[in-house]
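K.L.:
okay, predicted coordinates and the sequence, questions at the end:
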Amino acid sequence: MPASPLRLGVNVDHVATLRNARAGRNPDPVRAALAAIAAGADGITAHLREDRRHIRDDDMARLKAEISKPLNFEMAATADMLAIALATMPHAVCLVPERREELTTEGGLDVVGQHDTLKPLIARLNDAGVRVSLFIAAEARQIEMAAELRAPVIEIHTGAWCDAVADGRAAKADAEWQRIVAGAALARSAGLEVHAGHGLDYVTAERIAGLPEIVELNIGYYMIGEALFVGLGETVRAMRAAMDRGRGNLGSPEPPSAGRAARDPKGRA
């Protein structure tokens, strides 16, 4: 079966992080979103956290009004966030775990343990015509519960794999990779659309693009960091090229070696 086209969602949260360091207006995450789309991004992701540490309410409203591509609204599964999402009406909502003290999202959403909270929230979003995604670990019980809850999409948390690759922990990287491979296959067999994200760089994005079940990658922090040196447009084009290389090598048996250096925008090691 041929692989589905692979979409790139660019997360602009950390453009807002930099803006908020001076409590001003610049750099503007909406401008960054427009630049990413102009360079080839298929969509924009933004996480409206409860503490508003980066993206703010007006950012979400402006993104919805001004961008020409789908808006993926990341949020905690709370009544307040549901109300904002229903007022904004983004293309998609991705439900994520959230703790005030964390630096970034530390793991997948526990959809098994939070079944009773998630079920009515997912139903409300489904009824409103907003596509629901659950940001979860590649674990069978979480994937099976996502399908039971009628969430049409899951996003596999790739952070543990990416960290192990970057740190040179080969055994850990291989174990996490096998979990992702198995989880993506299980999710697709359950009728779920499969996305992936967290911690991806050029190397890991190229590799995971080779999994035919995955149809979307959402990447932010690495790309915003790279953009400081080469510009956001060039970073988007380089990431798109890495994903296209990976998609062209479906079935490649070897995951990236732990500690392997990220490729440069020309594709060299």
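P.N.:
Thanks, I have it.

K.L.:
going forward, measure contacts and count neighbours with C-alpha atoms only.
P.N.:
Will do.

K.L.:
now do the helices in the stretch 151-269 of the chain.
P.N.:
Residue ranges of the helices in the stretch 151-269 of the chain, as given by DSSP state H, counting those that start in this stretch, are 159-167, 170-189, 202-208, 221-230, 232-247.

K.L.:
now the second one and helix 159-167, what's the angle there?
P.N.:
For the pair helix 170-189 and helix 159-167, the angle between their directions (axes from the mean of the first three to the mean of the last three C-alpha atoms, to 10 degrees) equals 150 degrees.

K.L.:
for helix 170-189, buried residues please.
P.N.:
170, 172-174, 176-177, 179-181, 183-188 (16 or more other C-alpha atoms under 10 Å).

K.L.:
next, count neighbours for R25.
P.N.:
Look at R25: counted by other C-alpha atoms under 10 Å, it has 11 neighbours.

K.L.:
my read: it touches V15, true?
P.N.:
No. When contacts are counted by C-alpha atoms under 8 Å, R25 is not listed as touching V15 (10.7 Å).

K.L.:
show me the contacts for the nearest residue to E98 once chain neighbours are set aside.
P.N.:
The spatial neighbour of E98 that comes closest, neighbours along the chain excluded (C-alpha to C-alpha, 6 or more residues apart in numbering), is A76 at 6.0 Å. Taking C-alpha atoms under 8 Å, 6 or more residues apart in numbering, we find A76 in contact with R49, E50, L95, V96, P97, E98.

K.L.:
most neighbours of all these, which one?
P.N.:
Neighbour-wise, the contacts of A76 (other C-alpha under 10 Å) top out at L95, 27 neighbours.

K.L.:
so who does it touch?
P.N.:
E74, M75, A76, A77, L109, V132, S133, L134, F135.

K.L.:
against that first model, consider the following:
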Amino acid sequence: MLLGVNIDHIAVLREARKINDPNPLDALGVCKLANADQITIHLREDRRHIHDEDAKNIIKTSTLPVNLECSINEEIIDIVCKLKPQRATLVPENRQEVTTEGGLDLKTNYKKIQKAIKQLHENEIEVSLFIDPTKEMIELSSKLEVEWVELHTGTFANIYAMLYGNLSNTHHSIKELELSREVLKEKLDKSKKQIKKASNQAVKLDLKVAAGHGLNYQNVRQISKIKSISELNIGQSIIARSVFSGLYQAILDMKELIK
């Protein structure tokens, strides 16, 4: 199982004080030493964490492949084509969101996504689509002729946190998931089966499969057991642990869990 380490939250910490430290660029060597397989960053339209200069320096400097997450905004796609990361993962964006809330709606935005994919491919950039794990989204991804899909695991992660974590007892409790343990267990099982089914379907259609969003040291094993998934992209939980254990050890701990 490959691990892409998302280093956005190093930039989040920097932007909390609007200063130059910590610099996400400094994470590259540590990620390499800890045997991460990929660097993942998200160049958002609002530049709330990673900035253009960050993306430029990371792509230029990294000895690991760089997976650049971005919206389908034409200006952003133009920037990505100039930066030339190894892969671009197209994701939905809502400026009011705290983090990405779901997968791309390939049906509604088909033509615009198709145009973005064509432009990226013309610049020799691999394309991945961040999608919800449904049959329709997998089929449309295949039709769009991308190399990768990344399955959104956020729903699974939220259910897991409400069932096995302490989230329900905090002000971050998810109201629509304030359900009985029995119901949450059923929902979690259904979510895992949906992810596995979508992953298997994608592989049959010659798509490479990644997964990510909300994965952490408690829930990741349930997803890493799905053999048709070949890569996980994980950020916040790794950076959060690194505050206490250091980034090198935090990556090693995650690698151990998903091997």
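P.N.:
Thanks, I have it. Keep in mind that this is a model prediction, so the values were computed, not measured.

K.L.:
counterpart of I226 of structure 2 over in structure 1?
P.N.:
Mapped onto structure 1 by TM-score structural alignment, I226 of structure 2 lines up with L211.

K.L.:
its match: neighbour count?
P.N.:
For L211 of structure 1, the count of nearby residues is 21 (other C-alpha under 10 Å).

K.L.:
picking up where we left off before, just to be sure, which of the contacts of A76 of structure 1 are found in strands?
P.N.:
In this view, these that belong to strands under DSSP state E are L95.

K.L.:
can you redo the contacts of A76 of structure 1 as a markdown table with distance to D42 of structure 1?
P.N.:
Listed next are the contacts of A76 of structure 1 as a markdown table, based on distance: C-alpha to C-alpha, whole Å:
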| residue | distance to D42 of structure 1 |
| --- | --- |
| R49 | 23 |
| E50 | 26 |
| L95 | 20 |
| V96 | 21 |
| P97 | 24 |
| E98 | 26 |
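
K.L.:
of the contacts of A76 of structure 1, which ones are shared with structure 2?
P.N.:
Contacts conserved in structure 2 for these, counting by both residues aligned by TM-score structural alignment, their matches' C-alpha atoms under 8 Å: R49, E50, L95, V96, P97, E98.

K.L.:
the stretch 51-200 of structure 2: helices as residue ranges?
P.N.:
Using DSSP H, counting those that start in this stretch, helices in the stretch 51-200 of structure 2 cover 52-61, 74-83, 110-122, 135-143, 154-164, 181-204.

K.L.:
most packed of these?
P.N.:
When you average the neighbours per residue for each of these (mean count of other C-alpha atoms under 10 Å), helix 154-164 leads with a mean of 20.

K.L.:
helices or strands next to it in the packing?
P.N.:
The contact analysis (3 or more C-alpha pairs under 8 Å, 6 or more residues apart in numbering; DSSP states H and E) places helix 154-164 of structure 2 against helix 181-204.

K.L.:
now the helix it packs on against helix 154-164, angle please.
P.N.:
When the same axes, to 10 degrees is applied, the directions of helix 181-204 of structure 2 and helix 154-164 differ by 150 degrees.

K.L.:
run through who's touching helix 181-204 of structure 2.
P.N.:
With contacts defined as C-alpha under 8 Å, 6+ apart, helix 181-204 of structure 2 is touched by 133-135, 138-139, 142, 149, 151, 153, 155-156, 159-160, 162-163, 177, 208-209, 222-223, 226, 228-229.

K.L.:
quick one on the thing from earlier: among the helices of the stretch 151-269 of structure 1, which comes closest to M60 of structure 1?
P.N.:
helix 221-230 (18.3 Å; C-alpha to C-alpha).

K.L.:
mean per-residue distance, the closest one to structure 2?
P.N.:
For helix 221-230 of structure 1, the mean deviation from structure 2 after alignment is 0.7 Å (mean C-alpha distance after the TM-score superposition for structure 1).

K.L.:
on that earlier part again, of the helices of the stretch 51-200 of structure 2, which is nearest R14 of structure 2?
P.N.:
Among those, helix 52-61 comes nearest to R14 of structure 2, with 11.9 Å by C-alpha to C-alpha.

K.L.:
tell me the residues of structure 1 aligned with that closest one.
P.N.:
Using TM-score structural alignment, helix 52-61 of structure 2 lines up with residues 57-66 of structure 1.
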